[in-house]
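S.K.: need a structure here:
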Amino acid sequence: MSLRINDELDAEELFHCALEASNLKYHERAIELLKRSISLEDHPAKRLFLAAEHAEIKLYDRAIEGMQTTISLAPELWIAHFQLGQLYLVTQEISEAKKVWSHLVNSTNSPSYFQEFARGLLAIADGNTEEGIELLRGGIAENSENPALNKDIEKIIEATANQGSPQEKPQIKNNENSAVNKMLLSKYSQN
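M.R.: The predicted structure is shown next:
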């Protein structure tokens, strides 16, 4: 996307243009606009979307750093915690993913559906697939705020349920085509 954006746009206008560029899959442009918007006015939501854009183009180290920055700016932006766990999973840092999910489970302020999703992913990571799927389904039932997240959790359930015979204990793996990795790349709205 080679369109020039007016230098006189304010931080909010740049942010909205960045979101549109992201929706059109113009990641380079979205990143550029997000950085310009952040330079004018920093905000955790902008950092979250910048980290998500970095994940889209597989710059996972930058995405992890961006999620960590987002969390330091807004400790109760629970989707950032959840996505940080997903990033650690994608980069094979399972113990770090478990720490993030454990934090979500143990935080009394996190929404109950995030707690259920985190419990489910922890169970699956530990080889307790049936329990994990049940917990993920419970989280979906509780989540009326974020339908896009529910759809992605459904993909994880489907992928996990299809990972082999009952004799094999399916566990979360690093697979570029897995539903977990695809879920990471989704954008979630936060009320």
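
S.K.: CA only for contacts and neighbour counts going forward, please
M.R.: OK.

S.K.: Which positions in stretch 170-183 come out as buried?
M.R.: 170-172, 178-183 (16 or more other CA atoms under 10 Å).

S.K.: And for it, what's in contact with it?
M.R.: By CA atoms under 8 Å, 6 or more residues apart in numbering, the surrounding residues in contact with stretch 170-183 are 86, 89-92, 124-127, 129, 152-153, 155-156, 159-160, 163-164.

S.K.: Check whether Leu19 really touches Ala30, as I assumed.
M.R.: Yes: counting by CA atoms under 8 Å, Leu19 touches Ala30, with 6.7 Å between them.

S.K.: the more surrounded of those two?
M.R.: Ala30 (26 against 23; other CA atoms under 10 Å).

S.K.: compare with the first, here's sequence two:
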Amino acid sequence: MKNFLSPFDADETLKLAIHASEHGDTHSAIRYLTELLNIQPDHGAACYFLAMQYAEIGLFERAITTLQHAVEINPTFDIAQFQLGLLYLQTQQMLQAEQIFSGLSLSSHDPALTAFSLGYLALFKEQIPNAIHHFQEGIAVCSNDALSNDIKRVIAQVENAAQNSSIPKLNNQDIAHSNHFTETQTEQASTTNEHKTLTGFLGAYLDTIDEDNGPH
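M.R.: The predicted structure is shown next:
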């Protein structure tokens, strides 16, 4: 009879955090996630989602640290590594971003992330046609609409900058954060502009998390 008064378990707390984020309550989402991680510090999905929330409110270094922990927990957590690379790029840590994308280009199990990483590596070398080619290759095999749409925006920015004979400048403003969860995505997560920038922050990718096996 008193089960409804019992503390929330990890999966329930993560669902509460996702629900709060869906309704624009980032602070409550952070509170739920930190509570969860204080009890279960190696919960990779919670680390990943907490990093998304930190980035949403501009706490980029804290987001980076949290993503680093998620990758330490699961070195094959490819989408967390990709997000980490984007955050390094967002915060002008170009060497670290290059290292992340270089590694993913060789080891990722997701062909879309492999192609997108190659695209960013080409972009670093100002090889614009090559970068666009890789980005388009990735879009062709990407099963995540939010990620595909973000990369399409990157292509549009790169093409516009190329027409103006300039390379897009990176800053830490207006991370494009898609955060539209369905109930099914929530269940999967629990088991587991100048203002525009080159980076699209990919919060909707929580639905690709598998706690044991990384993104799928």
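
S.K.: okay, the buried residues of stretch 170-183 of structure 1 in TSV with secondary structure and distance to Gln115 of structure 1 next?
M.R.: Shown next, in TSV, are the buried residues of stretch 170-183 of structure 1 (DSSP: H, G, I helix; E, B strand; the rest coil; distance: CA to CA, whole Å):
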residue	secondary structure	distance to Gln115 of structure 1
Pro170	coil	22
Gln171	coil	19
Ile172	coil	18
Ser178	coil	22
Ala179	helix	20
Val180	helix	17
Asn181	helix	20
Lys182	helix	21
Met183	helix	17
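
S.K.: re earlier: sitting in helices, which of the contacts of stretch 170-183 of structure 1 do you find?
M.R.: 86, 89-90, 124-125, 129, 152-153, 155-156, 159-160 (DSSP state H).

S.K.: Which one of these sits in the busiest neighbourhood?
M.R.: Busiest of those [other CA under 10 Å] is Gln86, holding 27 neighbours.

S.K.: And that one? What does it align with in structure 2?
M.R.: If you follow Gln86 of structure 1 across to structure 2 using TM-score structural alignment, you land on Leu86.

S.K.: Let me see the contact set for that match.
M.R.: 97, 199-201.

S.K.: Repeat the analysis, applying 6 Å as the threshold.
M.R.: Neighbouring residues of Leu86 of structure 2 by CA atoms under 6 Å, 6 or more residues apart in numbering: Thr199.

S.K.: again, but for Gly132 of structure 1
M.R.: Contacts of Gly132 of structure 1 by CA under 6 Å, 6+ apart are 120, 123-124.

S.K.: hmm, back to that, going by distance to Phe49 of structure 1, which of the ones in helices among the contacts of stretch 170-183 of structure 1 wins?
M.R.: Gln86 (14.8 Å; CA to CA).

S.K.: For that closest one, give its distance to Lys35 of structure 1.
M.R.: 23 Å (CA to CA, to the nearest Å).

S.K.: ok, which stretches of structure 1 are helices?
M.R.: 11-23, 27-40, 44-56, 60-73, 78-90, 94-106, 112-125, 129-142, 147-161, 179-184.

S.K.: Could you dump these into JSON lines and include distance to Asn191 of structure 1?
M.R.: As requested, these are exported to JSON lines (distance: least, CA to CA, whole Å):
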{"stretch": "helix 11-23", "distance to Asn191 of structure 1": "16"}
{"stretch": "helix 27-40", "distance to Asn191 of structure 1": "20"}
{"stretch": "helix 44-56", "distance to Asn191 of structure 1": "11"}
{"stretch": "helix 60-73", "distance to Asn191 of structure 1": "16"}
{"stretch": "helix 78-90", "distance to Asn191 of structure 1": "11"}
{"stretch": "helix 94-106", "distance to Asn191 of structure 1": "18"}
{"stretch": "helix 112-125", "distance to Asn191 of structure 1": "14"}
{"stretch": "helix 129-142", "distance to Asn191 of structure 1": "15"}
{"stretch": "helix 147-161", "distance to Asn191 of structure 1": "12"}
{"stretch": "helix 179-184", "distance to Asn191 of structure 1": "19"}
